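A.B. asks: mind looking at a prediction? Sequence and model below.
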Amino acid sequence: CQPVAVQLPVGCGPPHFQNPFRGLIDLVAMKQLTWVPETEGREYVASEIPSELRQEAELWRGQMLDRLSMYSDELTELLLAEQPVPVDLIEAVIRKATIHNLVVPVLCGSALDRIGIQPLLDAVAKYLPSPVDIPPVEGKDPKTGKTIRRKADPSEPFCGLVFKVQAERHGDLDFVRVYSGRLKAGSRVYNPGKDKKENVPQLWRILADDRHQVPEVEAGDIIGIVGMRHSVTGDTLCDPKHPILLEPIAFPETVISMAIEPENTAERKKLAEVLEMMKRQDPTFQARESEETGQTIISGMGELHLEVITHRLVRDFGLNVRVHKPRVSYRETIERTVEVTGRCHRNVAGQMLFAELTIRMEPFSQGVKRVVVCVDPGVDLPAAFLNAALEVLAEQGEGGGMLGYPLMNVRITVLGGKTHETESTELAFRLAARDAFDRALREAGVVLLEPLMRLEVTTPEEHLGEIVNDLQQRRAEITHTHHRGQMTVIEAQAPLANLFGYANAVRSLSQGRATYTMEPCSYGPAPPEVLQSFL
């Protein structure tokens, strides 16, 4: 995908600058658009490009047409003949190339100064694909796993995806993208991911703060539904008679946690209700009650994420809360592959129990970040005993490793077992499975994994040395540096445990001139000294 500039900014900087950003040049129509400050962005004036900007505009327009000529023979012929290129042809080529992921139109504007909003919305309508321009959506049959395709056609069976949940006074508002078919108010839909049916009492068309109730929607619409009980972000909704499960939205695992509690016990119930609502709104946020301490633990994508959550509790819901120091959400995995046999040969409540279960535990990272439990095809055990063992192995995997942190990237395979005619029971195999899991975990060796964050720091050149030295002290690995205008951009990976308070540090080192972004990247082995502190 190649970027193609279709606009140029006129001016640069806030209103108090000598040459403030006040408009833009449309390279397609070759007009200057200037916004009227008194109208707060509602009105702009189209005029001829001033002579002092004409040469630069023609240079950028030539580059735009050269790039677009790669995707249109008609445009190429006009350029070679030095003939004028119609605006309609340029827009048609941009649209076609954009739909085929060949180019990305680049526009400019400022939401703060309300400049460039109207041309941006016009570009969305002109260049981005409509539902009929994209391939049919693919999903799976919930029962057979067979691939199903649905066209963006009102005559197809209904299917849609919940992509956002917003809390409302009278119930959650679910935002749904309708991929195929029609949906009427008052109908029932099926959520195949949760195997639940939902009522759709009302349909709302959302236009910023305005809402309009509509009786029916069809393929291509984005609508709001109030009153669904079970559906959350990433869930599929479909016709109960024609089920389809769309590809779910993949959300990263939380990397940081901290304890939170209300300042008075009377607000404990309200806090629990608000946190549950926030979990439905934001799938990257989790809240649970600690079994050891009884405290409420909230988890998120980073220090700033939890700060925003805490601020919302106070500002939006009037809750006075106390928060404790953030804690890194470590994970565990295993070092090597082992095969062990778990045994149960004991007297329980006057009854002799016998069971043996052989398993293999191995590192496994083929796109799966949790514990996978499976059965070797050659295993010949009664179904009830095997299911009891599999259930325990899955529970143990979810329960955590040697250090108490959740396990990830581990596969457990049941290889076989032994039974006794009278002494083997489901309980015996549950005990044997627990023994096998504990043995395997001890022999496989523990590896502590720490969350790594992807950093991008943008700093003036004169502060580059201080920023780099500080990152190295935080065990960061600098992967790339490059220039962006007059600034230097540093790309790095660093352990989250060493990045607490980094916002204040980077401001101090750069006299407030550097900025940074941070997002979860992956998990990596923690150094020996960190592991030793847990042993």
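C.D. replies: All right, it came through fine. Everything numeric in this text was worked out from a predicted model, so none of it was measured.
A.B. asks: rest of the way, CA atoms for contacts and neighbours
C.D. replies: Will do.
A.B. asks: what's the helix or strand for the nearest residue to residue 480 once chain neighbours are set aside?
C.D. replies: Using CA to CA, 6 or more residues apart in numbering and skipping the chain neighbours, the partner closest in space to residue 480 is residue 491 (5.1 Å). Using DSSP states H and E, residue 491 maps to strand 487-495.
A.B. asks: other SSEs contacting that strand?
C.D. replies: With contacts taken as 3 or more CA pairs under 8 Å, 6 or more residues apart in numbering; DSSP states H and E, strand 487-495 sits against strand 446-460, strand 477-484.
A.B. asks: what does stretch 114-133 contact?
C.D. replies: Contacts with stretch 114-133, where a contact means CA atoms under 8 Å, 6 or more residues apart in numbering, come from 22-24, 35, 40-41, 91-92, 94-96, 98-99, 107-111, 152-153, 179, 219-220.
A.B. asks: number of nearby residues for the closest residue to residue 296 other than its chain neighbours?
C.D. replies: Nearest residue to residue 296, sequence neighbours excluded (CA to CA, 6+ apart): residue 289, at 4.5 Å. Neighbours of residue 289 under the rule other CA atoms under 10 Å: 13.
A.B. asks: could you do residue 519 as well?
C.D. replies: By other CA under 10 Å, the residues close to residue 519 number 14.
A.B. asks: buried residues of whichever strand or helix holds it, list them for me.
C.D. replies: Assessed by DSSP H and E, residue 519 sits inside strand 515-525. Buried residues in strand 515-525, defined by neighbour count with 16 or more other CA atoms under 10 Å: 516, 518, 520-523, 525.
A.B. asks: any idea which of the helices and strands packed on strand 487-495 is most buried?
C.D. replies: Of the helices and strands packed on strand 487-495, the one with the most neighbours on average (mean count of other CA atoms under 10 Å) is strand 446-460, at a mean of 22.
A.B. asks: below is structure B, check it against A:
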Amino acid sequence: MAISTKDIRNIVLISHSGEGKTTLVEDLLFQGGTISRKGSISDGTTVSDYNSDEKFKKHSINLSVSFYEKDGVKVNLIDTPGYFDYIGEIISGINCADMALLLVDAVSGIKVGTIKFWKMIAEKNMPAIIIINKLDKENSDFVRVLGTLQESLSKACIPVYYPAGLGNKFNGVVNLITKEGIDKLDGINKNKAAEFSTALIENISESDDKLMEKYLETGELSDNEVKLALRAGIIAGKIIPVIPVSSEKGIGIDEVMNFIKIYAPSPLDMGPREAVNVLKDATSESVDAGSTKVSIAPDTGMNFSAHVLKTISDPFTGQISIFRVMSGSLRSNQSVKNVTKSASEKLGQLFFMKGKDMILSDNIIAGDIGATAKLKITETGDTLCDERNSIMFSKINFGEPAISFSIKPKSRVDEDKISGVLVKLSSEDPSFAVVRDSQTHELVVSGMGEMHLKTVIHRMEERYGVHVEIGTPKVAYKETIMAKGDAQYRHKKQSGGAGQFAEVWMKVEPLERGAGFEFVDEVVGGAIPKPFIGSCEKGIKIAMSEGIIAHFPVVDVRVTVYDGKTHPVDSKDIAFQIAAAHAFRQACQNAKPVLLEPVMRVELAIPESNMGDVTGSLTSHRGRVQGMKIEGGVDVLSAEIPLDEMYKYSNELKSITAGRATYTMSFSHYDPVPSNLAQKIIAENKRDTPVYGE
């Protein structure tokens, strides 16, 4: 059966870990006829969690895409991990979906991750359905959890179904839109359901002035009026429907599927997406500032365009690119243009993903999510177009990595393979970054959390056979001065061969933090000829790179060369470089040199019960609290903490809060290291190479 864009639903499932997303996907695929039997997480047989590391850990690590078709509607299900360590996967999922299913536990209710994920949904203005799951569990409480949703997330959270029973008596749901089944509930629940039903209809009527007027006059609305107004309210974000479910027992699944079919937005409902016209041969790094913004509607009659949302490195198939078609349609074996890279790509066979399985297709239309294999240059976030089209969608912002490890190959074989493997892994996961630190000469991998990095390193070993040793990366300290200093240095070399002579007088003074380096020439009367002034600056820069107290780069200093002497024969470029380097070191030694350390800006989302322990621990790690606020019932603490302490603190934070706290981290500034710590660092980094010219 041919599916049109209006019949497509793109749904991303989001929740704190353990709320039942993957099991719900199994239910939906089974009820939708895509699979013949439901898999289980414990057996490692689910469609979504198909990687070996997911089967071993019993939770989702990667974004996965699957789909079902029922009653003329195709529903793409994007299952995402529940741990913030894998936030890149969640960001990709949100970027390609039109609606979110947010799952909440009917026993424990809202968790820290729930608040974070809700904030991400709200920032995208994405319509959402909230699933209160596990109503079959002992101590489950639909009304209590609903109250916390309304208090912590939004007053617009309105139940559209009500549970018939709780715990082991939970056996179905009652429709609050049609009121069918309310009379069969017991007294208390019957009254509560009727109250919720009335509130729902009132909320629906408030979405339109004419409906409100009719409702106030007659006290009722027609079924069609309710349906149209409820759908419009959901798409506009004015109503957030809440549905009780047990994904483990499959209760409420039919109702969820029916609700998605009728009320979830199609790509047409969500309207155009913004892009920019790109000049010929421009790339994402060189898009002209004057490029005009354009709206790309999900219209199959328009030129083809697509946004790549996920790249998978499959050891058998090769690179798989998962994309959403934004406009037009795409055929197998078609040539397309990667506008981001300003290069052409030849597509192979197209297919739809069902977890790890590939369902072949010759055509993918606007609004749908498909995939292809073995593209040569295409990466996550790239824009693909037909040759007549030159538009580009915004690159996906995956945020800044929160934690880093240094890694070192264990053997020569590992060393030969590691570069290519790291390129593949970073292409597959843009939230994973790799750099060769120019200062410490270490290979440093960075990610969103310790769990994230250990997962990537496990993949290196299992998938590619590359083994590494893990260490805490060296902190990129810097040096500067706190006062003014003055020095002069004469370099004279007469032994063997041509002589060398140069004398340089200079003064140094501190600049404000982040200012860098400033060179000033105040030499008069030709005491140092102009060609050798440049030699002096070059020598100073070399000395700055070598450091003055602990072999770390010197920053934020103004150097003024104001006098010197030359020799008519022996003065040379190299002589003035050496003299200036020595003069610089001596001047800085007279100017209160200090060691600087990077300080990070950290935002922590913490359960209220752990706030005291966290702030105490933060202080013990030289952290400084900058502010505190409450977002959706969760305490959010802003602080500054030295990077060296943050390496140690991340594990301690996880231990204190039993893994319930999350944090984001970004560079803030450099600060002087306390003298007692600085002496230890200086002793550990004694100069092991000679000063330039020695």
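C.D. replies: In hand now; what should we look at? As the structure is a prediction and not an experimental result, all values here were calculated from the model.
A.B. asks: what's the TM-score once they're superposed?
C.D. replies: Scored against TM-score structural alignment, normalised by the length of structure 1, the superposed chains reach a TM-score of 0.66; 439 aligned residues with a CA RMSD of 4.9 Å.
A.B. asks: OK, contacts around the residue nearest to residue 480 of structure 1?
C.D. replies: 454-457, 478-481.
A.B. asks: against residue 609 of structure 2, how distant is residue 646 of structure 2?
C.D. replies: 22 Å (CA to CA, to the nearest Å).
A.B. asks: residue 260 of structure 2 now?
C.D. replies: Using CA to CA, we find residue 260 of structure 2 at a distance of 37 Å from residue 609 of structure 2.
A.B. asks: correct me if wrong: residue 373 of structure 2 contacts residue 351.
C.D. replies: No: the pair residue 373 of structure 2 / residue 351 is not scored as a contact, 9.0 Å apart, by CA atoms under 8 Å.
A.B. asks: may I see the buried residues of stretch 197-207 of structure 2?
C.D. replies: Neighbour-count burial for stretch 197-207 of structure 2, counted by 16+ other CA under 10 Å, picks out 197-198, 200-207.
A.B. asks: among these, which pair sits farthest apart?
C.D. replies: The span of the buried residues of stretch 197-207 of structure 2, defined through CA to CA, is set by 197 and 207 at 16.0 Å.
A.B. asks: show me what contacts residue 202 of structure 1?
C.D. replies: Residues near residue 202 of structure 1 by CA under 8 Å, 6+ apart: 185-186, 213-215, 225-227.
A.B. asks: what's the counterpart of it in structure 2?
C.D. replies: Under the alignment (TM-score structural alignment), residue 202 of structure 1 maps onto residue 349 of structure 2.
A.B. asks: mind checking how far stretch 185-196 of structure 2 is from the chain centre?
C.D. replies: How far stretch 185-196 of structure 2 lies from its chain's middle: 43 Å, per CA atoms, centre = their mean, to the nearest Å.
A.B. asks: can you check stretch 198-215 of structure 1 too?
C.D. replies: Between the centre of stretch 198-215 of structure 1 and the centre of its chain there are 26 Å (CA atoms, centre = their mean).
A.B. asks: gap between the two ends of that stretch?
C.D. replies: End residues of stretch 198-215 of structure 1 are separated by 17 Å (CA to CA).
A.B. asks: just stretch 228-242 of structure 2 next, same as before
C.D. replies: Its start and end residues considered, stretch 228-242 of structure 2 measures 18 Å (CA to CA).
A.B. asks: in that stretch, what's buried?
C.D. replies: The neighbour-count check on stretch 228-242 of structure 2 (16+ other CA under 10 Å) flags 229-242 as buried.
A.B. asks: repeat that for stretch 552-562 of structure 2.
C.D. replies: Applying a neighbour-count criterion of 16+ other CA under 10 Å, one finds 552-562 buried in stretch 552-562 of structure 2.
A.B. asks: OK, contacts around the residue positioned nearest the centre of structure 2?
C.D. replies: Central residue of structure 2 (CA atoms, centre = their mean): residue 398, 3.2 Å from the mean position. Residues near residue 398 of structure 2 by CA under 8 Å, 6+ apart: 87-88, 91, 430-431.
A.B. asks: which residue of structure 1 is paired with it in the alignment?
C.D. replies: When structure 1 is aligned by TM-score structural alignment, residue 398 of structure 2 is paired with residue 251.
A.B. asks: so its match lies in a helix, does it not?
C.D. replies: No: counting by DSSP: H, G, I helix; E, B strand; the rest coil, residue 251 of structure 1 is not found in a helix; it is coil.
A.B. asks: how much space between it and residue 48 of structure 1?
C.D. replies: Separation of residue 251 of structure 1 from residue 48 of structure 1 (CA to CA) stands at 48 Å.
A.B. asks: give me the buried positions along the helix or strand residue 74 of structure 1 falls within.
C.D. replies: Taking DSSP H and E as the definition, residue 74 of structure 1 sits inside helix 73-80. Within helix 73-80 of structure 1, the residues scored as buried using 16+ other CA under 10 Å are 75-76, 79.
A.B. asks: redo those residues as CSV? Include distance to residue 469 of structure 1.
C.D. replies: Rendered in CSV, the data for these read as follows (distance: CA to CA, whole Å):
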residue, distance to residue 469 of structure 1
75, 52
76, 51
79, 52
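A.B. asks: just those residues now: which is nearest residue 87 of structure 1?
C.D. replies: Closest approach to residue 87 of structure 1 among the buried residues of helix 73-80 of structure 1 (CA to CA): residue 75, at 11.0 Å.
A.B. asks: picking up where we left off before, please compute how far the strand holding residue 519 of structure 1 lies from its chain's middle.
C.D. replies: Distance of strand 515-525 of structure 1 from its chain centroid, counting by CA atoms, centre = their mean, is 14 Å.
A.B. asks: give me the mean deviation of the lengthiest helix in structure 2 from structure 1.
C.D. replies: Criterion DSSP state H: the longest helix present in structure 2 is helix 187-205. Once fitted to structure 1, helix 187-205 of structure 2 is off its aligned match by 3.1 Å on average (mean CA distance after the TM-score superposition for structure 1).
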